[in-house]
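coordinates only, sequence not included:
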């Protein structure tokens, strides 16, 4: 026999309210079925554990009442559609220019019957249920049978009656669930309390197993622990499967492989820039290049003065 036992209780906070309740309820059944003195857990502690589980169950039923409200709305819509069809067929045959004379006459007769019930789809649901009962009683009078047959409306009456009964059944279930609900804590607080009591029971089981003092039966404790761990494995397998399905449902479908973008073209190496040409010398207007300026005479000669070659300053007058 093993010297040590371990109860797998990790991950309980991950479970939804329904699975959390079912898990602890199964553990309670294992504890409740055996003699508490042989496993070392006080009866009062097991009773406290059961009390917390029951509170979780009440909270879950309150959520169920909300679901009943949704079902009740759908049932009310179903009977409303049947009423609209019945009233519409009678009204159409009264005013349609294509309706046969017998059909128009039958519609006139039935319109007198249904006239007090126009608009019952919009009144309070309890009043609507009673009004539908009255409408069915009036339409089922023997004098109206041939008119219903002429307009082919005989089959609509049992359908309307069934829809009305379905609505009443759901309404009653919801009322019963609400009556049972008391002032309850939040689901989070209730779960935390249940988990705390469970942790205490686990500690007591482990301590009792270690001591083994009479009347403790270690084999019985080991069997209970094995079943608890098996139940833990099963419920978390289902939890993981459910989680995987939800993720798969949210995952978008794989799009077709997009075309790979082409690699951008590498820019061409820029050509060597041309060297600018040297500017040409400016030309004279006649197209000749300018001559080099004269240099002064070698030997230090002075340039000749205008008007003479020898530089004589005398002025000669022309002869008469």
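Arrived safely, thanks for sending. Computed from a prediction, not measured in an experiment: that's the story for all the values here. Residues are numbered from 1 along each chain as shown.

rest of the way, CA atoms for contacts and neighbours
Fine.

quick check: residue 56 touching residue 23?
No - applying C-alpha atoms under 8 Å, one finds residue 56 not in contact with residue 23, separated by 11.5 Å.

compare these two (neighbour count), which wins?
Neighbour count, other C-alpha atoms under 10 Å: between residue 56 and residue 23, residue 56 has more, with 27 against 20.

quick one: that one from residue 77, how far?
Applying C-alpha to C-alpha, to the nearest Å, the value for residue 56 to residue 77 is 32 Å.

ok, residue 207 next?
Per C-alpha to C-alpha, residue 207 is found 60 Å from residue 77.

now do residue 83
Taken as C-alpha to C-alpha, the span from residue 83 to residue 77 is 10 Å.

what's the answer for residue 164, then?
10 Å.

same drill for the two, tell me which one is more crowded.
Shown here are residue 164 and residue 77; by other C-alpha under 10 Å, residue 164 has more neighbours (21 against 15).

what's the helix or strand in which the more buried one is found in contact with?
Per DSSP states H and E: residue 164 is located in helix 156-180. Helix 156-180 has contacts (C-alpha atoms under 8 Å, 6 or more residues apart in numbering) with 61-62, 65, 68-69, 71-72, 75-76, 78-79, 82-83, 86, 129, 132-133, 136.

tell me where the protein has helices.
Assigned helices in the chain, in chain order: 17-32, 36-39, 43-95, 101-114, 125-139, 145-150, 156-180, 187-211, 218-250 (criterion: DSSP state H).

residues contacting residue 234?
Contacts of residue 234 (C-alpha under 8 Å, 6+ apart): none.

here comes the other one, which I'd like you to weigh against the first:
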């Protein structure tokens, strides 16, 4: 066993974006706690150890902070995508169609023509649980409209819809809801791909900065050991252990859940 405490491998590549960001935020707090700020020079040979016990430069700190903000934004952001305007339009269309369909059936129960009045009463009993679904949250509304359309497709009901003259409304509602579901899935996929691509570039830069800063800090802990360099190395190793344990816990829980479903 060597005399010097080395910084453990962090295994950053295996972490998801949230875990990675949490780790880097914690690393930043350790590296730039009291006494751990950067120096005025970008050259390690010119670093003043009195002001910078870890040897990290201002340039490295600034670059890390910039990517730290970007990474946090990528984890938390909610993209407004190209599909959003189409989704808003489709949502309004299906809301209007649902309201027209349910209100028309309700009114037709008073129709003086017996065949239509009877058809309206039967269909009303089917759609009654769905009245007001246009007020539901978007994804919930999508599922509820699908349920409504399935009920209206059941044996004998399509003929009643024809009698009421609402077949075109039903078809339009189906088309709008199907397109809404399709665009929602597409937007989700596009968002995930966009975040993955952007975060990959940011993580590469942060990985390089992390490697540089931890290497410099370790060298300082060997060449000019202080209480600050010892604290940093020990606390960073503790952070790495904690992050690894939480990662293993998450992966283990996911595997156990998948096994239960088999």
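Thanks, I have it. Please read these numbers as outputs of a predicted model, since none were measured by experiment.

what is the equivalent residue in the second structure for residue 94 of the first structure?
Alignment note (TM-score structural alignment): residue 94 of the first structure maps to residue 107 of the second structure.

that match - how many residues pack around it?
Counted by other C-alpha under 10 Å, the residues lying close to residue 107 of the second structure total 13.

what about it, distance to residue 148 of the second structure?
From residue 107 of the second structure to residue 148 of the second structure the distance is 18 Å (C-alpha to C-alpha).

ditto for residue 139 of the second structure
14 Å.

so for the two, which sits in the more crowded spot?
More crowded of residue 139 of the second structure and residue 148, by other C-alpha under 10 Å: residue 148, with 21 against 11.

map that one onto the first structure.
Aligned counterpart of residue 148 of the second structure in the first structure: none (TM-score structural alignment).

residue 220 of the second structure now?
Aligned partner of residue 220 of the second structure by TM-score structural alignment: residue 208.

what's the spacing between that match and residue 44 of the first structure?
16 Å.

again with residue 81 of the first structure
Distance check for residue 81 of the first structure against residue 44 of the first structure: by C-alpha to C-alpha, it reads 56 Å.

in this structure residue 99 of the first structure contacts residue 90, no?
No - between residue 99 of the first structure and residue 90 there is no contact under C-alpha under 8 Å: 10.9 Å.

out of those two, which sits in the busier spot?
Per other C-alpha under 10 Å, whichever of residue 99 of the first structure and residue 90 has more neighbours is residue 90, with 22 against 14.

residues contacting the more buried one?
So residue 90 of the first structure contacts 107, 108, 110, 111, 151 (C-alpha under 8 Å, 6+ apart).

ok, now with 10 Å
Shown in contact with residue 90 of the first structure (C-alpha atoms under 10 Å, 6 or more residues apart in numbering): 103, 104, 106, 107, 108, 109, 110, 111, 114, 148, 151, 153.

got it, and residue 172 of the second structure?
Residue 172 of the second structure neighbours (C-alpha under 10 Å, 6+ apart): 93, 94, 97, 166, 178.

count of neighbours near the first one?
Meaning residue 93 of the second structure. Residue 93 of the second structure, neighbours per other C-alpha under 10 Å, totals 15.

with the last one instead?
Other residues lying near residue 178 of the second structure total 16 when counted by other C-alpha under 10 Å.

got a list of what it touches?
Going by C-alpha under 10 Å, 6+ apart, residue 178 of the second structure touches 90, 142, 145, 146, 172, 184.

which element is encountered next along the chain beyond the helix or strand where the fourth one lies?
For residue 146 of the second structure, the enclosing helix or strand under DSSP H and E is helix 138-152. For helix 138-152 of the second structure, the following helix or strand on the C-terminal side (DSSP H and E) is helix 157-163.

list of residues touching that following helix?
Here helix 157-163 of the second structure makes contact (C-alpha under 10 Å, 6+ apart) with 105, 115-123, 126, 151-153, 164-170.

go with 7 Å
Contacts to helix 157-163 of the second structure, defined as C-alpha atoms under 7 Å, 6 or more residues apart in numbering, come from residues 116, 119, 152, 167.

identify, from these, the entry nearest to residue 197 of the second structure.
residue 152 (43.4 Å; C-alpha to C-alpha).

give me the number of residues near the spatially closest residue to the closest one that is not a sequence neighbour?
Ranked by C-alpha to C-alpha, 6 or more residues apart in numbering and with sequence neighbours excluded, the top spatial neighbour of residue 152 of the second structure is residue 158, at 6.5 Å. Residue 158 of the second structure has 17 neighbours, counted by other C-alpha under 10 Å.

trace residue 158 of the second structure over to the first structure, please.
Counting by TM-score structural alignment, residue 158 of the second structure has no partner.

from the contacts of residue 90 of the first structure, which two are the most distant?
The widest separation within these (C-alpha to C-alpha) is 16.1 Å, between 103 and 114.

so for those two, which residue has more residues nearby?
Neighbours per residue, other C-alpha under 10 Å: of residue 103 of the first structure and residue 114, the larger number sits with residue 103, 22 against 16.

isn't that one up against residue 152?
No - the criterion here is C-alpha atoms under 7 Å, and residue 103 of the first structure misses it with residue 152 at 9.8 Å.

what does residue 234 of the second structure correspond to in the first structure?
Structural correspondence for residue 234 of the second structure with respect to the first structure (TM-score structural alignment): residue 226.

number of nearby residues for the aligned partner of residue 239 of the first structure in the second structure?
Superposed on the second structure with TM-score structural alignment, residue 239 of the first structure falls opposite residue 247. Per other C-alpha under 10 Å, the neighbour tally for residue 247 of the second structure reads 16.

nearest spatial neighbour of residue 247 of the second structure, skipping sequence neighbours?
In space, and not counting its chain neighbours, residue 247 of the second structure is closest to residue 15: 7.2 Å by C-alpha to C-alpha, 6+ apart.

residue 205 of the second structure too?
Counting by C-alpha to C-alpha, 6+ apart, the residue nearest residue 205 of the second structure is residue 67, at 7.7 Å.

test my guess that the one you found contacts residue 202.
Yes - with contact defined as C-alpha under 7 Å, residue 67 of the second structure reaches residue 202; the gap is 6.2 Å.
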